[in-house]
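Only the shape, not the letters, is given here:
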């Protein structure tokens, strides 16, 4: 004698199979999140932060993604216009300080010359 499942029984069996598959998928996902796995069994990250000596926009990048580099290799270049502006600004500041120093020396020299004079 052949036993046929009722419509409700078929739905319950399908729902149970989907729930079991979802539970298994969740358990496997949770395990993968806690212990990452790679095909060769090794994970390594050699990532370093880099910063330039001068600020400015990057003009060009001399390396490709995941390329091996050595100490002293040029990785990128900064737009030279920013450096030239910084040098010009520093030179202008130096010249302003020289002018101020000359003015103060002149004032000190005049004060030294009139030290014995009394004005009323």
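Done, it's in. Quick caveat, the model's predicted, so the values are computed rather than measured. Numbers count the residues shown, from 1 in each chain.

all contacts plus neighbour counts: C-alpha atoms, from now on.
Noted.

Excluding chain neighbours, give the residue nearest to residue 61 in space.
Leaving aside its chain neighbours, residue 61 sits nearest to residue 76 (4.2 Å; criterion: Cα to Cα, 6 or more residues apart in numbering).

let's bring in a second one:
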């Protein structure tokens, strides 16, 4: 396998960690696809969140939810939730509403960001 191809794939995968400010063009689409459930109706978004939580079943709630709140705050602090026009036009408003609702739900349960 070509080394440049491997590096490109690695960069796309690493873009989904959401640790860098902005990925390259293809990475922007990968990141937006990774976050697209935020733009779903609340019930779907909530169900997806439960599935993600199940993937981290070994992490206690008192560690998981504060880190989730930190992640949500980072998303909310970005100029736009999504990087691409396609996702911004279709899902930006509902993504912000879902993120805010989740933040409020977690804070009402006594969690705060780390």
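That came through fine. This is a predicted model, so every value here is computed, not measured.

what's the TM-score for these two chains?
The TM-score (TM-score structural alignment, normalised by the length of the second structure) is 0.22; 38 aligned residues with a Cα RMSD of 3.6 Å.

one step back: residue 15 of the first structure versus the residue nearest to residue 61 of the first structure, what's the distance?
Residue 76 of the first structure is 58 Å from residue 15 of the first structure, where distance means Cα to Cα, to the nearest Å.

likewise residue 112 of the first structure?
Separation of residue 112 of the first structure from residue 15 of the first structure (Cα to Cα) stands at 104 Å.

got it, and residue 83 of the first structure?
Residue 83 of the first structure is 68 Å from residue 15 of the first structure, by Cα to Cα.

Burial check on residue 34 of the second structure, number of neighbours?
14 (other Cα atoms under 10 Å).

just residue 92 of the second structure next, same as before
So residue 92 of the second structure, with other Cα under 10 Å, has 19 neighbours.

ok, and it, which helix or strand is that part of?
helix 85-108 (DSSP states H and E).

Report the buried residues of that helix.
By neighbour count on 16 or more other Cα atoms under 10 Å, the buried set for helix 85-108 of the second structure is 87, 88, 91, 92, 94, 95, 96, 98, 99, 102, 103, 106.

Go through the residues you listed and name the one nearest residue 35 of the second structure.
Of all these, residue 35 of the second structure sits closest to residue 95, with 8.8 Å by Cα to Cα.

any idea how far residue 86 of the second structure is from the closest one?
14 Å.

I'd like the next helix or strand past the strand or helix carrying residue 27 of the first structure.
Secondary-structure assignment from DSSP H and E places residue 27 of the first structure in helix 7-34. Beyond helix 7-34 of the first structure on the C-terminal side, the first helix or strand identified by DSSP H and E is strand 58-61.

In this model residue 32 seems to touch residue 87 of the second structure, though I could be wrong.
Yes: if you go by Cα atoms under 8 Å, residue 87 of the second structure and residue 32 touch, sitting 6.7 Å apart.
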